[in-house]
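Asks: how would this look folded up:
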Amino acid sequence: MKCPSITKLCLSTFCALPFLGFAQKRPHIILIFTDQQNVNAMSAAGNPFLCTPNMDALANDGIRFTNVYCTSPVSGPSRASIVTGLMAREAGVEWNDNSKLGEGIQTVGDLLGENGYRTVWAGKWHIPEIYPQRSKDSVKYLHGFELLPFWDAPNKHWLLGAETDPPLTDAVVSFLDSYDKREKPLFLAVSYHNPHDICMYPRKVGWETMSDSLLNLRPFGKYKLPEPMGIHPDSLSYLPPLPGNFTINVDESEFVIDKRTKPNSYGDEVQLSSLFSKREWQGYLNSYYRLTELVDKEVGKVVEALKRNGMYENSLIIFTSDHGDGMAAHEWAAKLSFYEESVKVPLIMVLPEKLQRGAVNSNLVSLADLVPTFCDYAKVRVKTNFAGMSLRRAIFPTEERWRDLIVTELADHLKDRTRKGRMIRTGRYKYTIYSSGERNEQLFDLMTDPGETTNLAYSKDYRKILEKHRNLLGEWMKERNDNFKIVTYEK
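Replies: Prediction:
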C-alpha cells in the first residue's frame, strides 16, 4: 500500500531557527484529535500497513513530533490534561468514572473565551460525560465551550465511532461553512471517536471463549461493526505482521501481570485478548489500521472545509490523540500501560505562518503542553501553574532550554484505587515504578531497546542510572505536589 510521500526535515533539540513572531492577526486555533491512536498508526510515520493521506498532508504542511506522551494512558484523565494544561491528577480526573474537573479549574475554553475567542467543542468529551449533548440535553455550554450539536439518534450506538464520526464531521463542516470569521477568532476542538472501536474487537472475537460471569460484561456482537471488524481473521487472506516485541517480557512487573490475569472490567480488553491466537492478534492490528483509515477520511473533510472558507492560512492546527494503543506489542491491547505503544501519541502542529513544513521534531512533549501553546498563540497571559509549556519554545529555541524529561501517571483500577504508577522518560531511558507487586520497577534503554524487551532495573551495571531516575522523578513529584510513594520491592 502506497501513500503520498512527505518531505522530512529533522530538527534536534538545539537546532536554532529564526523567530518570526506572531501572525498579524490572532490565529484561529483548530484542535483535531482522535481516540486511542498510536504514534506509529500513520503512514507519515513510515508505517506501510495503513494509508492516512489526510494526516500525512497535515504533516507535510507542519511539524510532526515523534516523542509525545499522554499524561495518563486512559481517555478521561488524558482529556482533562488536554483541556487544562495540568496533570490529570491535578485536574481532579484520575479515572474514567464520574470525576469532574476540580472546582476552580479553568479550561482552554474559559481562558480563550474570556479573551475574545469563540470557543466551540464538537464531539467526544468524556470528562465525565462521553457525549454531553446526549446525557444532558439542557447543557449548551460546558466549561467555557459552546457545544456543537451533531447527532440526534437515540436508537443508535453512541459508543461506536463508525456511527458517530461521520455525522460529527457533517456538523463541523456545516459550522465552518457558515462561520463569520471576521467577527471573532475561533477556537474549535473536533474530538473523534475512532480508532477507539478497536476496543470492540476483543469483546467480539474473544467472547466465545470467555465466561460472562468472569468479567461481568455483556457481549457486543449485536452491534454492527465496520468491515473487516466483523470478519474472523481466518477468513482474510492478508494480515499485517506482528511487531518484533510481540512476546510478553519474562520479567514483567507483577503489577502489569495482574492486569492481564485478574478480573477487572476497567480495561477488560487486556483480559479478553489474553486468549488470542497469533492470527487473532494480526486481525486486531488489521482492524485497528482500517479504523484509523476511517477517521483519516473525516479529518480530511474538516481540513478541506477550513481551506474552502479561507481559514486554513491563518490557523494554528494541532492534530493528536488522547492516548495510544498496545497494538499487540507485549501481547497488550488498548491502553492502561506505560509501554511506548500505549503512552505515545501522534502530534502534528501546522503553524499559522506555515513555517517548517514537513519538519520532524524529536523533543520530549506532553499533551499538557497544548493549553500553554494555545494561550501563547492567542496572546493570552495566565497565572496558572501549567504542567506543560508552549510548544513554541520547542520549535523556536531560545535561551530557555526545552525540557529534559517527561512524566506520565497511571491509575488502572476503579475498585482498588491504591493501584497507581509513575513513568519518567529522559532522553535515552524510561523508568517506571508501580505502587505494588514484585519487580515493581522497570528501566529501559530506549536507544538500544526501543521495544522495551529487557528490564535493566535489577542489573548492577545500571544501578546509578536507576537511582538517578528515581531522584529525577522524586524532584518532579515535589514540584508538582504529587504524593505518590516511591517504594521499591525486591525482585
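Asks: For the rest of this, base every contact and every neighbour count on C-alpha atoms.
Replies: Noted.
Asks: my guess is residue 306 meets residue 317, correct?
Replies: No: counting by CA atoms under 8 Å, residue 306 stays clear of residue 317, with 10.2 Å between them.
Asks: Following element in sequence after the helix ranked longest in the chain, please.
Replies: In the chain, taking DSSP state H as the definition, the longest helix is helix 278-308. Next helix or strand after helix 278-308 toward the C-terminus (DSSP states H and E): strand 315-321.
Asks: C-terminal to that next one, what's the next element?
Replies: Counting by DSSP H and E, the next helix or strand C-terminal to strand 315-321 is helix 340-343.
Asks: Off-centre distance for that next one?
Replies: 9 Å (CA atoms, centre = their mean, to the nearest Å).
Asks: Equivalent analysis for stretch 231-250, please.
Replies: 23 Å.
Asks: what does that stretch contact?
Replies: 49, 205, 278-283, 285-286, 328-331, 451-454 (CA atoms under 8 Å, 6 or more residues apart in numbering).
Asks: Residue 146: what secondary structure?
Replies: Here residue 146 is recorded as strand under DSSP: H, G, I helix; E, B strand; the rest coil.
Asks: you'd agree it is up against residue 120?
Replies: Yes: contact status for residue 146 versus residue 120: in contact at 4.7 Å, counting by CA under 8 Å.
Asks: Another sequence for comparison is provided below:
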Amino acid sequence: MRQSFHNLYTGQRDIGAGGGEYYDSASTHAALSFLSTYDNHNPFYLQVGYVNPHDICEYLHNHEQKTIPDSVVQQTVGESALPPLPENFEYDVGETLLQQVCRRHGGALIHDKIRRAVQRWSDLQWRFYIWNYYRYVEKVDYEIGLLLNALAQTDLAENTLIIFSSDHGEACASHQMFQKFTLYQESIRVPFIVASLGDCFGLQKSSFDHRHFISGVDLLPTICDYAEAKIPQGVQGHSLRPILKGQKADWRTFAFIESNYWGRAIVTDQYKYVMEYLPADDFVPLGPDPTRLGREQLFDLVTDPFETTNLSKELPYQSELKLCRKLLWTQEEKLNRHPLTHHRSQETISSWRNTLRQAWVQANLATK
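Replies: You can find the predicted model right below:
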C-alpha cells in the first residue's frame, strides 16, 4: 500500500487490525488536514480505513487468558441496557463439517481459545458482547461524522462522491458465533452506501436498493468509472454507476461467496445455498467439482431470514437445491484457480486438511 499510494498517515508502524481507539482518531485528523488544505484543481481519491468496529475482536481476545467479571453483576451496566439475544441464537446442528471443525469443535481451527471462553458464557455475557459491539460502532460513527462535517465546510463538497463499506460483518451471537469466518448472513453481509453532499452525480437520494446484488468486486470498476480511468482487464466486477443513477443495467442475479478455503455459498432473491468441498491432496482451490461435495444447507431467506431451518434434505426443495448447485458451479467455472505457493499457506492448508479428514472419518463412523 505504501508503494501504491501517497499516505497521509505517517506513524512509525502500519495500522493493524486493532487499536481503533487511537488509530481511528489519527486517521480522521490526517483526512481533515487533507480536506482543509487541498487546493489542487485535479480530482483526488481519498481512502480512509477505520479500524472500528473491528476492536470487538480485541474484546473477545481478552477472554482467552483470563476470566473477566460479569459487568451486570459488577453493576457496570444494567441488564435493561443490554440488547436481547438474536432470534437465531441457536444453530443448525447439521451445518457443514467445515464450519464445525473451524469454529465449534474442541481444538477449533480458528480462535479456539475464544471458543473455549464463550462456551462458559451466560446469556447476559453474550448480550454484553453485543452491547460492546454497538459501542464500537458508535465510535466509528463519530469519526465519520467529523469527516463529513469537515467536507461540508469545503468547496469540495458539491462534487465529491462518498462510498462507505466494510470488509466483513460480525456474527454478534447469531448461531452462537462471534467474529466472522462463517457463511451465515451476519458475517458475509456488509453496508454499502454511495452518497454525495451535492447533486452533480445524479444519485437517487434517500433511496434503498433491494434488487441488485452488490459485491466487493464492484468497488474497483465503480471507482475507475467515476474517475474516468480505464477499468483493468480481467476484473470480474461491474461499475455501479448506472444503478446509482436509477438506470437499467444487465446485472447478476445472485451473489457468490467463499470462506475458509473449502466453503462456498450462493444467495439468490429467495434462497441461500451453502456447501463445502471435501479436501483434496493438492494446493489448488477446489471448484467446480461435484465429486467432492460435502454437506449442504439451503435456507429460504424470505420465510426464514435468520437461517434457522435447513431445507437441503426436504423433498419439496430438491429442485431448488439442484438449481443453486448449478448456479454455484457455473460461477466457479469462470474463476481463475491459482495454486498456493507460499510455504506458510501450504502448511496451514495441510494442517487443516488433516484435521478435516479426521473429522470426516469420525462423522462417517457415527452415521453407520
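Asks: re the thing from before, more neighbours, residue 306 and residue 317 of the first structure?
Replies: A side-by-side neighbour count of residue 306 of the first structure and residue 317, using other CA atoms under 10 Å, places residue 317 first with 25 against 19.
Asks: sorry, back to before: could you flag which of the contacts of stretch 231-250 of the first structure are buried?
Replies: 49, 205, 279-283, 285-286, 328-331, 451-454 (16 or more other CA atoms under 10 Å).
Asks: can you give me the helices for the stretch 51-200 of the first structure?
Replies: Counting by DSSP state H, counting those that start in this stretch, the stretch 51-200 of the first structure has helices at residues 53-61, 75-84, 88-91, 108-113, 132-135, 161-178, 200-205.
Asks: Just put these in TSV and tack on distance to residue 477 of the first structure.
Replies: Shown next, in TSV, are the helices of the stretch 51-200 of the first structure (distance: least, CA to CA, whole Å):
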stretch	distance to residue 477 of the first structure
helix 53-61	34
helix 75-84	17
helix 88-91	12
helix 108-113	24
helix 132-135	33
helix 161-178	37
helix 200-205	36
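Asks: Please identify the most buried of those helices.
Replies: helix 75-84 (a mean of 28; mean count of other CA atoms under 10 Å).
Asks: Would you check the span in the second structure matched by it?
Replies: Mapping helix 75-84 of the first structure onto the second structure (TM-score structural alignment) gives no aligned residues.
Asks: Next: stretch 329-344 of the first structure.
Replies: Stretch 329-344 of the first structure lines up with residues 174-189 of the second structure when matched by TM-score structural alignment.
Asks: For that stretch, measure first residue to last.
Replies: One end of stretch 174-189 of the second structure to the other measures 13 Å (CA to CA, to the nearest Å).
Asks: Kindly report the same for stretch 435-452 of the first structure.
Replies: 20 Å.
Asks: And it, what's buried?
Replies: By 16+ other CA under 10 Å, the buried positions in stretch 435-452 of the first structure come out as 435-446, 451-452.
Asks: Return the subset of those lying in strands.
Replies: 441, 442, 443, 444, 445 (DSSP state E).
Asks: I'd like these as a markdown table, with distance to residue 386 of the first structure appended.
Replies: Converted to a markdown table, those look like this (distance: CA to CA, whole Å):
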| residue | distance to residue 386 of the first structure |
| --- | --- |
| 441 | 28 |
| 442 | 28 |
| 443 | 28 |
| 444 | 28 |
| 445 | 29 |
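Asks: Of these, which is the nearest to residue 11 of the first structure?
Replies: Each of those was checked against residue 11 of the first structure using CA to CA; the closest is residue 445, at 22.0 Å.
Asks: doesn't residue 430 make contact with that closest one?
Replies: Yes: the criterion here is CA under 8 Å, and residue 445 of the first structure meets it with residue 430 at 6.7 Å.
Asks: Check which helix or strand residue 362 of the first structure maps to.
Replies: Residue 362 of the first structure belongs to strand 359-366 when assigned by DSSP H and E.
Asks: swap in residue 266 of the second structure?
Replies: strand 263-267.
Asks: How about the secondary structure of the aligned partner of residue 219 of the second structure in the first structure?
Replies: Structural alignment (TM-score structural alignment) places residue 219 of the second structure against residue 370 in the first structure. When classified by three-state DSSP, residue 370 of the first structure comes out as helix.
Asks: How many residues are close by residue 370 of the first structure?
Replies: By the measure other CA under 10 Å, the count of residues near residue 370 of the first structure is 24.
Asks: One more: residue 305 of the first structure?
Replies: For residue 305 of the first structure, using other CA under 10 Å, the count is 18.
Asks: do the same with residue 179 of the first structure
Replies: Residue 179 of the first structure, neighbours per other CA under 10 Å, totals 14.
Asks: That one matches what in the second structure?
Replies: In the second structure, residue 179 of the first structure lands on residue 38 (TM-score structural alignment).
Asks: Check residue 390 of the first structure too.
Replies: Taking TM-score structural alignment, residue 390 of the first structure has residue 239 as its aligned residue in the second structure.
Asks: ok, and the closest non-adjacent residue to its match?
Replies: Leaving aside its chain neighbours, residue 239 of the second structure sits nearest to residue 222 (4.0 Å; criterion: CA to CA, 6 or more residues apart in numbering).
Asks: how close does that neighbour sit to residue 195 of the second structure?
Replies: Look at residue 222 of the second structure and residue 195 of the second structure: by CA to CA, they are 13 Å apart.
Asks: more crowded one of the two?
Replies: residue 222 (20 against 17).
Asks: I figured that one hits residue 241, correct?
Replies: Yes: taking CA under 8 Å as the definition, residue 222 of the second structure is a contact partner of residue 241 at 6.4 Å.
Asks: returning to that earlier point: check which helices and strands the strand holding residue 362 of the first structure is in contact with.
Replies: strand 9-11, strand 63-69, strand 406-411 (3 or more CA pairs under 8 Å, 6 or more residues apart in numbering; DSSP states H and E).
Asks: Those strands into JSON lines, with extra columns for mean neighbour count?
Replies: Formatted as JSON lines, those follow (neighbours: other CA atoms under 10 Å):
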{"stretch": "strand 9-11", "mean neighbour count": "16"}
{"stretch": "strand 63-69", "mean neighbour count": "25"}
{"stretch": "strand 406-411", "mean neighbour count": "24"}
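Asks: could I get the ones you listed as a markdown table with distance to residue 462 of the first structure?
Replies: Below are these laid out as a markdown table (distance: least, CA to CA, whole Å):
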| stretch | distance to residue 462 of the first structure |
| --- | --- |
| strand 9-11 | 30 |
| strand 63-69 | 24 |
| strand 406-411 | 20 |
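Asks: so which of these gets nearest residue 343 of the first structure?
Replies: strand 63-69 (5.5 Å).
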